[in-house]
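Peer 1: Structure here, sequence nowhere to be found:
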């Protein structure tokens, strides 16, 4: 993987730190480190910015890595799409399980012991959805995708524009705060699922009653 070595050499030649380069390409320092260590590759927009910053051609940057870069990025895009489908399907299944649980409790008046398998099923479905979310979040982190527009561009294989007001604002937020926000959104999703399940059971009770 020559591109990582090329970025490191060109950065050193201009006496730039990883933080300096990250600020000019609108990515995190960790992303620059991943590029230089061959863990991930720059996208098209980042390559154009790097070629401009270092005053070299894109071809001289990527050299023989173009096929590997394309395969890696395409694989990550496809993985993100599959994970998105998994999250959607399992969250819907979780909601269905919560509705079924509410029917068992409210309509059929089952005991808590009898509803344990359904509750466990709902929890497992939620866990699978959250596992897919964490995996997708790791891919987004590897490619430094913060905003919805950046994710959408990456999804469709388009250049990712990180130099936006929202992108700059989001990148100023510490990572630990973004993690807490993600956990909060997951808990809210679970609460919404429980709410839908409760009202679904109430509707079922009305129809059956």
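Peer 2: All right, it came through fine. As the structure is a prediction and not an experimental result, all values here were calculated from the model.

Peer 1: CA atoms for contacts and neighbours, from now on please.
Peer 2: Noted.

Peer 1: ok, how many other residues are close to residue 133?
Peer 2: Here the count is done by other CA atoms under 10 Å, and residue 133 has 19 residues near it.

Peer 1: try it against this one:
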């Protein structure tokens, strides 16, 4: 006798509906239906719970069912192990990446030349710029201060009339 038929017969013998059984086992009604139609098999821990709930021997059931159910359960366990390994690898990669970014951030914040040397996001370069002949600073209240190349300061009247703020032009 297949597991699905056995589950259905035992459930009916106990006078339970699929919904009542699902509620008491903390699964959905569709899950119970899939078990009874042999679309899917319960997990190993759920098989133990079902054998206690419905009162049948798990040993004889597994021996009668054959290798299809056991192979299906083993396959699902193997897939679970594979996904667990993938998740572990992804978590390790994220941790390594966060450590790398943290070290680069620390190096930039402390101006650590050793760390900044390997920072691919930060290139520091030094250069020189040629200043113009004169720098003009305007005071917004109508005067203009000019600093020439030789260091002399001149003050001129300007047509701009505003508050007492300085702007560099």
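Peer 2: Arrived safely, thanks for sending. Predicted model, so just to flag it, every value in this text is computed and none were measured.

Peer 1: What TM-score do the two superposed chains give?
Peer 2: Overlay of the two chains. TM-score (TM-score structural alignment, normalised by the length of the second structure): 0.50; 112 aligned residues with a CA RMSD of 3.1 Å.

Peer 1: Now do the same contact list for the closest residue to residue 7 of the first structure other than its chain neighbours.
Peer 2: Distances taken as CA to CA, 6 or more residues apart in numbering place residue 36 nearest to residue 7 of the first structure, at 6.3 Å, with adjacent residues excluded. Counting by CA atoms under 8 Å, 6 or more residues apart in numbering, residue 36 of the first structure touches 3-5, 7-8.

Peer 1: out of those residues, which are inside helices?
Peer 2: The members of the contacts of residue 36 of the first structure that map onto helices under DSSP state H are 3-5, 7-8.

Peer 1: List buried residues within those residues.
Peer 2: Buried subset of these (neighbour count, 16 or more other CA atoms under 10 Å): 3-4, 7-8.

Peer 1: which residues does the spatially most central residue of the first structure contact?
Peer 2: For the first structure, the residue sitting closest to the mean C-alpha position, by CA atoms, centre = their mean, is residue 137 at 2.9 Å. For residue 137 of the first structure, the contact set (CA under 8 Å, 6+ apart) is empty.

Peer 1: Secondary structure element holding it?
Peer 2: Using DSSP states H and E, residue 137 of the first structure sits within helix 112-142.

Peer 1: Can you give me the buried ones in that helix?
Peer 2: Neighbour-count burial for helix 112-142 of the first structure, counted by 16+ other CA under 10 Å, picks out 115, 118-119, 121-123, 125-130, 132-133, 136-137, 139-140, 142.

Peer 1: Likewise for stretch 165-182 of the first structure?
Peer 2: By neighbour count with 16+ other CA under 10 Å, stretch 165-182 of the first structure contains the buried residues 167-168, 171.

Peer 1: gap between the two ends of that stretch?
Peer 2: 21 Å (CA to CA, to the nearest Å).

Peer 1: hang on, the earlier thing: next SSE after the helix holding residue 137 of the first structure?
Peer 2: helix 148-155.

Peer 1: next structured bit after that next one?
Peer 2: Per DSSP H and E, helix 148-155 of the first structure leads on to helix 165-171 as the next helix or strand towards the C-terminus.

Peer 1: for the helix or strand following that following helix, packing partners?
Peer 2: Following helix 165-171 of the first structure in sequence order, the next helix or strand is helix 175-208 (DSSP H and E). Judged by 3 or more CA pairs under 8 Å, 6 or more residues apart in numbering; DSSP states H and E, the packing partners of helix 175-208 of the first structure are helix 66-102.

Peer 1: can you give me the angle the helix it packs on makes with helix 148-155?
Peer 2: Between helix 66-102 of the first structure and helix 148-155, the angle formed by their directions is 120 degrees, by axes from the mean of the first three to the mean of the last three CA atoms, to 10 degrees.

Peer 1: helices or strands next to helix 66-102 of the first structure in the packing?
Peer 2: helix 112-142, helix 148-155, helix 175-208.

Peer 1: Out of those helices, flag the one nearest residue 67 of the first structure.
Peer 2: helix 148-155 (17.5 Å; CA to CA).
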